[in-house]
Every structure is written in C-alpha cells, then in structure tokens.
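**Student:** okay, predicted coordinates and the sequence, questions at the end:
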Amino acid sequence: MMNRLGVLVGGWLLAVAALAGLPETVVRVKPAVVAVGTYQRTRAPAAVFRGTGFAVVDGLHLLTNAHVLPEKLAADKGEILAVFFKAEGRDRLRRAEVVAVDRPHDVALLRIGGKPLPTLSLGDSERVREGALYAFTGYPIGMVLGLYPVTHRGIVSSITPIAIPVPRAGFLDPKLLRRLNRPYRVFQLDATAYPGNSGSPLYDPETGAVVGIINKVFVKESKENLLSKPSGISYAIPIRYAERLLRQVGLR
C-alpha cells in the first residue's frame, strides 16, 4: 500500500514540476508553430486555414499531417499552398511547397522560402509512457481565433493500435483494411483537440521536444468507424514516422 502511495505521489510531483515549466516552454514553442492552408487573393476569404504545422531542422522545413494538404489547388485562379504566422506583431504569409508525404502515417513535409523560423527539436517517441503529461499548440478552430496559437495539455491515456478489428465485414472499407494489414501504434490523449489542431506538435512541457503530431481525422477514421457520433478523444502520430520522412530526404 505504501509503495503504491509512493508511486502516486511521485507521479503527481513530476506532473507538477512539468506544469511549472510549461509557461516558459510555450513561449519558446509558439514562434515555430504555423497555420497551414491556402491563399487566393481573389477569393473571400483570401486565406483559408486547414490545420497546423511546425518548423524543424533548418527553420525552412515544416511538418504537418498529410490530410491537411488540399487534394488539388485552383492554380488557374492563383490559389497557392501557404503557411501563416505572426512575427514582430504582424501577420505573415509564406508560400509553401510539398517536399515529401507519408500517407500511411499521415505525415507531410513542407518547405518555405525566406527567413528561417524558430525550430522545435524532435524527441524520442519510443520513450513515451502512458500517464505522462504532454502539451500541444496549434490553431484549433482555424481562422476563427486569428493567428493566435492555442495550447492544451493532457496525459497519454493509452498507446493503442491505429485500427482495431471489426465485428462484421460490412464495417470494413479499403482504408481500414490497409491499416489493419499494416498496423502501428498511436498515442491516445486525455485532452480535447479540434480539426484545426491536426498537425500540431505534441511536446514535452519541460523541454519542448516533440514526440508526436496531433491528428484529428486520419486516426479517428480507423479507431471510431463503429461509432455513429465521433468521440472527443484526441490522438497523435508518434514523431518517429516524421523522423523517417526527414531521413528519406536527407535532413537527418
């Protein structure tokens, strides 16, 4: 009994210590976080946010979810892929291009031009444990809140397969079949994320090291295909899949 109490108290103290450092960590993280979307000058609104991304490596490469990217751009009307952020108190826009995409793990790598952004370091997602506290920063409801990134926190409530077997074949679709054939584990979070959070960095509240990428669409299609109404559960893709993508293009 005393041993169990000691473990609980120790875990509580670690969580308190992590939260104590979060305000300083958020200050460091926010400048590296961008909104990802499209821009078309003749459209109203001209800017449309589709998700979140964050700068890594050299400050000119950014990670996000693959599903955040538009399937097709209206290039004939001047629509471009872009990232949006605040710098020196002003709203900024940079044109972005897709460098690489890992669709099975829903990760995409973008590149921008101009002055490098502050970057986030990548942590070790293999060391993430259930019950550990993490934070994520992004643009939860798109353009509604403007270019002001929002931070949430929560514990990793489970490390779980991306797809689970279904009771009847009628529940299967091609995407679920592919994920059942090539399963991998994702982080289930005790925190509320919104569609605009897709692509947000999940990071250590003390160090800011990124261990995952928040995912609000891709994972839920697999995990919650039996539910008539989606749950409020949030998920994150382990950062090791993004590291693999970086290695493939020679950035690691």
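**Tutor:** In hand now; what should we look at? Numbers count the residues shown, from 1 in each chain.

**Student:** make it CA atoms for all contacts and neighbour counts henceforth
**Tutor:** Noted.

**Student:** just the helices in the stretch 151-252 of the chain please.
**Tutor:** Along the stretch 151-252 of the chain, the segments classed as helices by DSSP state H, counting those that start in this stretch run 174-181, 218-223, 240-248.

**Student:** quick one: which of those is nearest residue 15?
**Tutor:** Of all those, the one in closest proximity to residue 15, counting by C-alpha to C-alpha, is helix 240-248 (24.2 Å).

**Student:** other residues contacting the closest one?
**Tutor:** Residues outside helix 240-248 that contact it (C-alpha atoms under 8 Å, 6 or more residues apart in numbering): 63, 100-102, 105, 107-109, 124-126, 211-212, 252.

**Student:** just how off-centre is that helix within its chain?
**Tutor:** Centroid displacement of helix 240-248 relative to its chain, using C-alpha atoms, centre = their mean, to the nearest Å, is 15 Å.

**Student:** burial count for residue 60?
**Tutor:** By other C-alpha atoms under 10 Å, 19 other residues sit near residue 60.

**Student:** just checking, it touches residue 113?
**Tutor:** Yes - applying C-alpha atoms under 8 Å as the test, residue 60 and residue 113 come out as touching, 6.4 Å apart.

**Student:** in addition, the following structure is provided for comparison:
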Amino acid sequence: MNDDNIKDANWENVKDDQAKIKFVNSKKRSNIKKIASLFCVILVAAVSGGISGAYVINKKQASKMYTPDNQMLVEPKQDKSEVKDKSENTKENSITEVAETVGPAVVGISNKSEGYFGLQDAGSGSGVIIDSNGYIVTNYHVVQGADKITVKLSSNKILNASVLGTDQRSDLAVIKVDAKNLPVVRLGDSSKVKVGDTAIAIGNSLGEQFAGSVTAGIISALNRKIEYNGSIYKVIQTDAAINPGNSGGPLCDLQGNVIGINSLKIGANLNAEGMGFAIDINEAKGIIKSLMNSGKVSRPYLGISGESVVSEDDKIQGVYIEQVEKSSGAAVAGIKPTDIIMQVDGKKVRDASDIEEIIESHKVGEKVEAQIWRDGKTIKVEVVLSEFNGNK
C-alpha cells in the first residue's frame, strides 16, 4: 500500500483480539460532500424561484382583476363568437338605440276645436306612423271632438290630418296626413312579452314642449282588464311613466318592436303612481286594420249593460241587467231590465267582462244561448248578435 495516499485515520477503542486500523479514502468523501452541496443549492434556488414567481404572478393577476378594462378576466371563459354575439345584442337592444330607431316615427298630435275666438287648442297627444304613406295610430280620446287636427313630425314639419276611423270601445283611432316615405314603426307580437321585460314609452309628455320624451321601466303585468265608461280594456301594465301627452305613443320592447299603444285615460281613475297602461298591440292590430279599410270596427254586441250580483246563498250569480239597448239582439230576444244573465253559450258569467269575452269569439249575426234568472225561475233565450257601434 502506498503511504502517500493515506491522509487520515480514525482510532477506535476495541478489544485486543479485534484491534486493527480503519482507513478512510478522503477523495471519495470529498465527492459526496460536493454532490450534497450542489443538491442543496439547487433545492434552495427552486424554492426561492417558485415563491418569487408565485408572488409576481399573483400580484399581476390582482392588479388586472380589479381594472374595469379587464372584466373578462373574472368572467367565465367564452367562445369568441359567443362574446361577439353578446356584445352585438347589447348594442342592438340598448334603450338608446330603441329611441333612435322608433323616435322618428313618433308624432305629436294637436286637437283644435272651434271657440268664441276661432280655433283653439283642445288637447294634445302622440301617435305612431304605421305606414309610410301617412297612416298614423293614436288614441280615440286624443282626437275626440276635434274640428281640426294637426300633426307635428319628428322633423318639426306640421301637417294637417284627417280622421279615417275611430273606435271608442278600444280607445283607438287612425288618422292620415298627406305625405310619402315617412319613417314607420315595427309592430311586435305581444304574446311573447313576459312580466319583468324592459318596457320603453316614447311620446310628447306634457305636450310639444317635451316632444320625443323617453321613459323606461318593466312590464308589470299582462292581460289586465280595466273598466272605463262601460267598456272593458285588455291592457299591458307597466311602471314606465306615461304622462299627459304620451297617450297614443308606442310602448316598445328592447328590440324596438311596438308591443302596445300607451293610454293615459285607461286607469286614470285609479290614481296610483307607477301604474301605466298600454293597449295590447295584438288586440289593436285587427282594430287598426278595420279602421284603415272601413273607418269602423264591426264587432258583435249583446245589447245590455249591468253589474255583477251574487245571492246570499251563492246559488244565483251573474250579471243583473240595468238597461237593454233598443233594437239590439237582447231586446229582440225579450231580455229586459231586472233579469240576471247566469250563462252565455253554456259558460257561467260573473260580470260584464265575462260576457264580452264570450261574445268576442262570435261574429255579427251569429246566435248565442243565454240562461236567465227571472222571477225565481231559470229560462233560456236565443240571441242574435247585433253590431256594436264603438262610438256610442
């Protein structure tokens, strides 16, 4: 053995019969130390790097998450096409765009009547252009009793208008101006409207001074039945403000479709805030068409007026007849005041609106059977439906 290679020796106390010298190879031990040291350095560097990287990344993410321009970072990941469609729909459905699209087709209507000093303003309202050739829909009460009607377009041009037809029962009227290529509204489908949908009302609130006013709210209720002056109106209820002058203007959805014709008169006697009403556009379409074509609405009519009654034992319930119109189907059939109509067409009726709803499913000239309670007896009569004059 070469003595030059012996660098170190360890001495141990052992028994005599086991005594011997153990030699350690210093070169081998040195290599192990180097490997261990290198491993420690790598481990420390990795841990330090990981902590530092996590800190930097978290700091970056935190700063981006709370910046308004980076809201997409906190939203679920979406397909690019979905994000694009959502963005485009938001633009298309904005209230601003509805106002810009529908506004030009909304007009101001001035009702003038003869007085001691000539023509004087008797009232004002709004209207919507439904045909580019000058056909305009408004409320009956806006043009009622007018000796002269003028229309102010969104361009501020003022034109004389003539009344084509009115229907007091629905509070609708169609007037016409001599003009071409006018902007028009798009009539929607009110059957697709849901409670809670956004509703936008456009019109001349409080007159021409506030022309083109836009108010927004939600659809509060659908298929409301409001009674006014003996007529039953089927309306849409909204909390969008409908002020004097808004009558006759459009109630729109977020796509700019007209879903109703605003009417301040309907429900005015309720005297409640946040309750505006519009005539359902699906109810109005047929009426508008009839007014444009013939100037009137042909609808069946029983010819009675009365109120709902119920006996103490609940056995007799129906409509107590207060008045029967002369020459009407009811009069010809022998129905008279003090009768109580309990059924029409085999369906029980509780009030006048129930009767109207049944009659509306028929045509003028058709027959319906009515069950009547008279003098303690129940009798049945057949009534031929007459034509209702909506302007009575």
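**Tutor:** Great, that's in hand. All figures in this text were calculated on a predicted structure; none of them were measured in a lab.

**Student:** where in structure 1 does stretch 163-174 of structure 2 align, residue-wise?
**Tutor:** Aligning stretch 163-174 of structure 2 against structure 1 (TM-score structural alignment) gives residues 98-109.

**Student:** contacts only, for residue 156 of structure 1.
**Tutor:** Going by C-alpha under 8 Å, 6+ apart, residue 156 of structure 1 touches 129-134, 187-190.

**Student:** can you get me the start-to-end distance on the match of stretch 163-174 of structure 2?
**Tutor:** Criterion C-alpha to C-alpha, to the nearest Å; first-to-last residue distance in stretch 98-109 of structure 1 is 6 Å.

**Student:** one more: stretch 22-36 of structure 1?
**Tutor:** End-to-end distance of stretch 22-36 of structure 1 (C-alpha to C-alpha): 24 Å.

**Student:** coming back round to it: ok, of the contacts of helix 240-248 of structure 1, which come out buried?
**Tutor:** 63, 100-101, 105, 107-109, 125, 211-212 (16 or more other C-alpha atoms under 10 Å).

**Student:** can you redo those residues as a markdown table with distance to residue 56 of structure 1 and secondary structure?
**Tutor:** Formatted as a markdown table, those follow (distance: C-alpha to C-alpha, whole Å; DSSP: H, G, I helix; E, B strand; the rest coil):
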| residue | distance to residue 56 of structure 1 | secondary structure |
| --- | --- | --- |
| 63 | 7 | strand |
| 100 | 14 | strand |
| 101 | 16 | strand |
| 105 | 18 | coil |
| 107 | 14 | strand |
| 108 | 12 | strand |
| 109 | 10 | strand |
| 125 | 16 | helix |
| 211 | 13 | strand |
| 212 | 13 | strand |
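
**Student:** tell me which of those residues is nearest to residue 83 of structure 1?
**Tutor:** Nearest to residue 83 of structure 1 among those is residue 63, at 11.3 Å by C-alpha to C-alpha.

**Student:** what residue of structure 2 matches up with the closest one?
**Tutor:** The alignment partner of residue 63 of structure 1 in structure 2, by TM-score structural alignment, is residue 137.

**Student:** counting neighbours, which bits of stretch 63-72 of structure 1 end up buried?
**Tutor:** 63-69.

**Student:** inside strands: which ones of those residues?
**Tutor:** Here DSSP state E is the test, and these give 63-65 as lying in strands.

**Student:** all strands for structure 1, in order.
**Tutor:** Going by DSSP E, structure 1 shows strands at 33-39, 47-56, 61-65, 80-87, 90-102, 107-112, 133-138, 150-161, 185-189, 201-203, 210-215, 234-238.

**Student:** quick one: list the elements packing against the fifth one.
**Tutor:** Spelled out, that is strand 90-102 of structure 1. Packing partners of strand 90-102 of structure 1 (3 or more C-alpha pairs under 8 Å, 6 or more residues apart in numbering; DSSP states H and E): strand 80-87, strand 107-112, helix 240-248.

**Student:** residue in structure 1 matching residue 261 of structure 2?
**Tutor:** Using TM-score structural alignment as the criterion, the counterpart of residue 261 of structure 2 in structure 1 is residue 213.

**Student:** gap between that match and residue 108 of structure 1?
**Tutor:** Distance of residue 213 of structure 1 to residue 108 of structure 1, computed by C-alpha to C-alpha: 11 Å.

**Student:** isn't residue 133 of structure 1 up against residue 16?
**Tutor:** No - counting by C-alpha under 8 Å, residue 133 of structure 1 does not reach residue 16; the two are 9.7 Å apart.

**Student:** those two: which has the busier surroundings?
**Tutor:** Comparing residue 133 of structure 1 with residue 16 by other C-alpha under 10 Å, the one with more neighbours is residue 133, at 23 against 13.

**Student:** list the contacts for that one?
**Tutor:** Taking C-alpha under 8 Å, 6+ apart, one finds 15, 18, 153-156, 204-205 in contact with residue 133 of structure 1.

**Student:** next one: residue 53 of structure 1 from residue 111 of structure 1, what distance?
**Tutor:** 11 Å.

**Student:** quick check: neighbours shared by those two?
**Tutor:** residue 62.

**Student:** neighbour count: these two, which is higher?
**Tutor:** residue 53 (32 against 19).

**Student:** residue in structure 2 paired with the more buried one?
**Tutor:** Alignment note (TM-score structural alignment): residue 53 of structure 1 maps to residue 127 of structure 2.
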